[in-house]
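>>> What follows is a predicted protein model with its sequence.
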Amino acid sequence: MTNPFIRNHPYLVELQNHVQQLLDELAEDDIGAGFQAAAYWHGELVLNAFSGSADSAGRRPVDSDTLFVAQSCSKGIVSTAIHILVQQGKLDYDERISHYWPEFGANGKDKITLRQVLTHTAGVPVMPAYSDMRLIADWRAMVGEMEKLEPIWEPGSKSGYHGLTFGWILGETASRADGRTFAQIVHDEIGKPLGIEKDLILGASSEAECRIAEISGEAVPIASMPDDMLFKRVLPPALVPVANPEWNSPWFHAAAVPAVNVIATAKAVACMYASLIGHGVDGGRRLLEPACVAEATSPHFEGIDEVALAPIKLGLGYSLSQEGDPMGGSPMAFGYAGLGGMIGYADPSNSLAVAVLCNRMKVGRGERSPDRLVSDLIREKLSAAES
């Protein structure tokens, strides 16, 4: 039921107007950049703003139906699908991956558990040196590549960003346990129950293609890193957006590369997170029971990431908020950020779910990062509305 207090509150009208102005300013400063921002508060949509261009030439305006390649925000969606299967009894966090997928156990991986993959502690973050965009778009080929991997540290002993391998390992494990393709699981267990199946997609159809925003911007400076740097082996230059026009190809959008190429609107991502914290949207059911959310979002690793060489705090497949991040350091907030200043997250302590998506990849935005700016405005206006 719509809450008239929320719908008509002047501070929430201000929120929509101020975020819209912010996105307009960001778009004016960077021709070809497009943005969407959405937020649910107590299950009500209190923000749905968009601005800029869905193509690099600035000719196709972004609207509320524009789809964005979610980059690593995809990992939060992948993790949600895994938690749903755990809740259904099809997966177990402490079961070995090789129990569901025997071939994965080769080369010292037989004891790696689902929990270790979700916490990036499995020790298998490195991509094959010969990886290219066509290879990663081939699900069966990448399943074979995951089977060949060898741990580069003792599984469970440390955490390091499994930037791409995360998606295929979890996706194929889910498929083996469930019988459906992972793309179908995302559709059936997340998209359809929430009524967002056309707005949150793994493996985009030809009908969706015309809605997808083109990626453009600055090349991520991975190519200049030393060849022996672990980050470069985890995210090889041949696979990074902007330098690779294949990211804008229909065949890549149609592929399932779960860790990075969920196609979505900001409203759909925020809707998914709202459903995880007991604020199902428009009568939609809650995707996860409170006990499952509590397990998935409790701290499972806190320390230095071996790949990114930065402090991290992780739940099961979700990043947990730390002071100074776009989630505002809220003690219960969880989600996942993506390249370019994107994020999707839930903040249960404030009954809030937020998503910010964009198509312009820029390095070093810092305080001008869209996810940070939008989140700061949301917190300011909601604090005022509650006072």
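Good, I have the coordinates. Numbering: from 1, shown residues only.

>>> Please make it C-alpha for all contacts and neighbour counts, starting now.
Will do.

>>> Scan the protein for its longest helix.
Secondary structure of the chain per DSSP state H: the longest helix is helix 10-29.

>>> chain center to that one, what's the gap?
24 Å (Cα atoms, centre = their mean, to the nearest Å).

>>> now what about that helix, what contacts it?
By Cα atoms under 8 Å, 6 or more residues apart in numbering, the list of residues contacting helix 10-29 from outside reads 6, 33-37, 46-53, 374, 377-378, 381-382, 384-385.

>>> cutoff 10 Å now
5-7, 9, 33-39, 46-53, 58, 360, 368-370, 373-375, 377-386 (Cα atoms under 10 Å, 6 or more residues apart in numbering).

>>> Over to stretch 92-106?
Stretch 92-106 has contacts (Cα under 10 Å, 6+ apart) with 82-83, 85-86, 90-91, 109-118, 143-150, 169-170, 172-178, 296, 316.

>>> Now which of the residues you listed would you call buried?
82-83, 85-86, 91, 109-118, 143, 145-150, 169-170, 172-176, 296, 316 (16 or more other Cα atoms under 10 Å).

>>> Okay, and which of these map to helices?
Among these, DSSP H puts 82-83, 85-86, 114-118, 143, 145-148, 169-170, 172-176, 296 in helices.

>>> State the three-state secondary structure for residue 52.
Under DSSP: H, G, I helix; E, B strand; the rest coil, residue 52 falls in the strand class.

>>> ok, now how distant is it from residue 39?
According to Cα to Cα, to the nearest Å, residue 52 stands 19 Å off from residue 39.

>>> Compare these two (neighbour count), which wins?
Using other Cα atoms under 10 Å as the criterion, residue 52 and residue 39 rank with residue 39 on top: 32 against 27.

>>> show me the contacts for that one.
16, 45-49, 266-271, 273-274, 344-346, 352-356, 374-375, 378 are the contacts of residue 39 under Cα under 10 Å, 6+ apart.

>>> among those, which are in strands?
45-49, 344-346, 352-356 (DSSP state E).

>>> Now for those residues, which sits with the most neighbours around it?
Using other Cα under 10 Å as the neighbour test, those are led by residue 344, with 35 neighbours.

>>> so what's that one closest to, chain neighbours aside?
For residue 344, ignoring the flanking residues on the chain, the nearest one in space by Cα to Cα, 6 or more residues apart in numbering is residue 355 at 4.2 Å.

>>> dropping in the other structure now:
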Amino acid sequence: MRLGALIAIAAVTMAGMTSSVVAAEGEAVTGRFDRPQQGFAPPGTTLRPATPEEAGLDPAPLLAAEQKIDAWTRPDSTGHPLFAGAVGMQVHDGMVVNTHTAGSALRYADGAGTELPPDQQVPMRMDTIFDLASISKLFTSLAVMQVVETGQVDIDEKVATYLPEFGVNGKECITVRQLLTHTSGLEPFLPLWRDWPDKAARIKAVMDVKPVYEPGSTYKYSDLNLITLGVLVERITGQPLDVRVREGITEPLGMVDTGYNPPAEKLDRIAATEFMTVPDRGMIRGQVHDENAWSLGGVAGHAGVFSTAADLSVLGQAVLNGGAYGGKRILRQDTVRQMLTDYNQDFPGNAHGLGFELDQLWYMGGLTSPGTAGHTGFTGTSLVIDPASRSIAILLTNRVHPTRTWGSINAAREAWATGLSRALAVPPKHGPDAWFSEIGNLSTATLTTKPLTVGDRPLRVTFDTFVDTESTDQLVLESSTDGTTWQPVSLRAAGPGAPGGEVSALSGTGHRSWWSVSAMVPPSENVALRWRYTTDKQYTARGVLLDGVQAVVSGNAVLDLEREPEAVTPQGWQLRSR
């Protein structure tokens, strides 16, 4: 299967389309959000620094995302910041277009949030090393797929074939694929560190556990899936997991700051995590934060990897390149395609490849599409890899420093990825500019005409729109005969990803195409039109564009916004040239 098919746009044709065409495999389309790429980047693509302008990007959205990250590292109404510090990196088409640091890698002395003296605090740097938490699951998954490539493991084979001790208590038929896609039915975690005395007993507890759901019947994210896969890799290769990951992934890719149990000489570059009292570990810095991984010696399939933004960007580019980077191949292209295929279509909202999460707006933001891959980590980390735009967004924070109770950082994750998406251009479909709205949560933007003289003839309205929104953030067209009471107008849209038949609203992410829309408004002496875009309380994607707006009565245009943009009153909309 081609990667273009995985991102659900391979069927887009060139006929009748202008800017919303699919880029052919290998074609360079720098800086465009509306030209989804097919296939992988050339395997020789390596990262290099570039300005946003050199990459064809608008620097303003990148700066706006930076400002949000900065604000979240300062105390708010709660008396503390959302997170102590962050390192961010944004990559497009092999170019590192933005790097950013904010706040502190070490800031607090205890779990109550007592700040260290300024001379004892450690600022974030671009080479700060972070505990990746569950992003570690990607390294385990890559290691699994490497042994799949050797023929030693079949992902559709029963796990018990390779780990006989796993095949008990209802787990006899669980497959390797089900572990990778979190459809095994295993519960999310067990308190291994607390309830079992040593590593051997803790691993045995995972092997002995009974599923809480019928395997294959539901999606349930579980650390136990990846702990099991880590054991499987060790059993098949005869190597400890950390050695296997180093020899098979990080060393070939040149990821010099990535691995388990970082050495003491790197401690001054490691971001602190939580001040932990249960278990009594004090301020954690340089040891894995996850209690179960810690109790397993710092090396486990679900957590334990430390890394930097620079190293993660190499991993992300290797995925975009189809499994190779810097002349070293860690996976075949067909294997990477498998890893980016959604196997959880029976569980809407939980799209998942082999190890990679897919299509998750809550942290992928405006880069979301059916083929966008990534993962997050409990310590405050996120990695987003978007094959459709060949972009990578990395945000690493120490949000559990000094405590895990200060709140979710999903808004920051989403903002960082969305900033990159909005920096990519969507040129107008007609003329020099188009109306654009990028309002935030719980907001409404309107574009309203004056009353149009229609009489006893129906009004035909046509426009083009580029919609990249959460399904509950909708664009509607409304009409009014009195300027006060507004009625929805039924719409028909055409284009890749457009809804079929008549609809009352337009929304959706990932198609990255202009839609041609038409509507008929019943006869009325005078009628005003209003385009209304409304968002709910959380998650916004790239936003909405309108262009080529016309209203015609019996062949005569009574509204043409290409000629008269002043014929509408915008609230929350602005004219943009890209």
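Sure, I can see it. This structure is a prediction, so every number in the text was calculated from the model and none was measured.

>>> Next, the TM-score between them, please.
Their TM-score after superposition, calculated using TM-score structural alignment, normalised by the length of the first structure, is reported as 0.79; 357 aligned residues with a Cα RMSD of 3.5 Å.

>>> Just to check, residue 301 of the first structure is in contact with residue 115?
No. Residue 301 of the first structure is not in contact with residue 115 according to Cα atoms under 10 Å; the separation is 11.0 Å.

>>> what's the overlap in contacts for those two?
121, 315-316.

>>> which among the residues you listed gets closest to residue 210 of the first structure?
Comparing these against residue 210 of the first structure with Cα to Cα places residue 316 closest, at 34.2 Å.

>>> Trace the closest one over to the second structure, please.
Applying TM-score structural alignment, one finds that residue 316 of the first structure aligns to residue 354 in the second structure.

>>> OK, contacts around its match?
By Cα under 10 Å, 6+ apart, the contact set of residue 354 of the second structure is 138, 141-142, 144-145, 155, 176-182, 335-343.

>>> The same query, at a cut-off of 7 Å, please.
Shown in contact with residue 354 of the second structure (Cα atoms under 7 Å, 6 or more residues apart in numbering): 141, 177, 180-181, 338-340.

>>> Can you find the partner of residue 173 of the first structure in the second structure?
By TM-score structural alignment, residue 173 of the first structure lines up with residue 232.

>>> How about residue 150 of the first structure?
Alignment note (TM-score structural alignment): residue 150 of the first structure maps to residue 210 of the second structure.

>>> can you check residue 296 of the first structure too?
Per TM-score structural alignment, residue 296 of the first structure is aligned with residue 339.

>>> To which residue of the first structure is residue 415 of the second structure aligned?
Aligning on TM-score structural alignment places residue 415 of the second structure opposite residue 373 in the first structure.

>>> show me the contacts for the residue nearest to the spatial centre of the first structure.
Residue closest to the mean C-alpha point of the first structure, counted by Cα atoms, centre = their mean, is residue 73 at 1.6 Å. Counting by Cα under 7 Å, 6+ apart, residue 73 of the first structure makes contact with 336-338, 343-344.

>>> ok, 8 Å please
260, 335-338, 342-344 are the contacts of residue 73 of the first structure under Cα under 8 Å, 6+ apart.

>>> Tell me which of those residues fall in strands.
Using DSSP E, the contacts of residue 73 of the first structure in strands are 335-338, 342-344.

>>> Could you give the residue range in the first structure aligned to stretch 170-184 of the second structure?
With TM-score structural alignment applied, stretch 170-184 of the second structure matches the range 108-122 in the first structure.

>>> give me the number of residues near the counterpart of residue 387 of the second structure in the first structure?
Using TM-score structural alignment, the equivalent of residue 387 of the second structure in the first structure is residue 348. Neighbour count of residue 348 of the first structure, defined by other Cα under 10 Å: 21.

>>> Dump the contacts of residue 354 of the second structure to TSV, plus distance to residue 250 of the second structure.
Conversion of those to TSV gives the following (distance: Cα to Cα, whole Å):
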residue	distance to residue 250 of the second structure
141	14
177	24
180	21
181	23
338	21
339	18
340	20
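
>>> For the residues you listed, which two are the farthest from each other?
Based on Cα to Cα, the longest span within these runs between 177 and 340 and measures 13.0 Å.

>>> I'd like to know which of the contacts of helix 10-29 of the first structure are buried.
Taking 16+ other Cα under 10 Å as the criterion, what is buried in those is 6, 33-39, 46-53, 58, 360, 369-370, 373-375, 377-379, 381-382.

>>> thought residue 488 of the second structure was touching residue 479?
Yes. Between residue 488 of the second structure and residue 479 there is a contact at 6.5 Å, judged by Cα atoms under 8 Å.

>>> and the gap between residue 393 of the second structure and residue 314 of the second structure?
Applying Cα to Cα, the value for residue 393 of the second structure to residue 314 of the second structure is 12 Å.

>>> same deal with residue 277 of the second structure?
Shown here: residue 277 of the second structure relative to residue 314 of the second structure, a distance of 36 Å by Cα to Cα.

>>> Residue 158 of the first structure: neighbouring residues, count only.
Residue 158 of the first structure sits with 19 neighbouring residues when counted by other Cα under 10 Å.

>>> Residue 297 of the second structure: which of the contacts of residue 354 of the second structure is nearest?
Using Cα to Cα, those come closest to residue 297 of the second structure at residue 141, 19.7 Å.

>>> which residues touch the nearest residue to that closest one once chain neighbours are set aside?
Closest residue in space to residue 141 of the second structure, ignoring its immediate chain neighbours: residue 355 at 5.2 Å, by Cα to Cα, 6+ apart. Applying Cα under 8 Å, 6+ apart to residue 355 of the second structure gives the contacts 137-138, 141-142, 180-181, 339.
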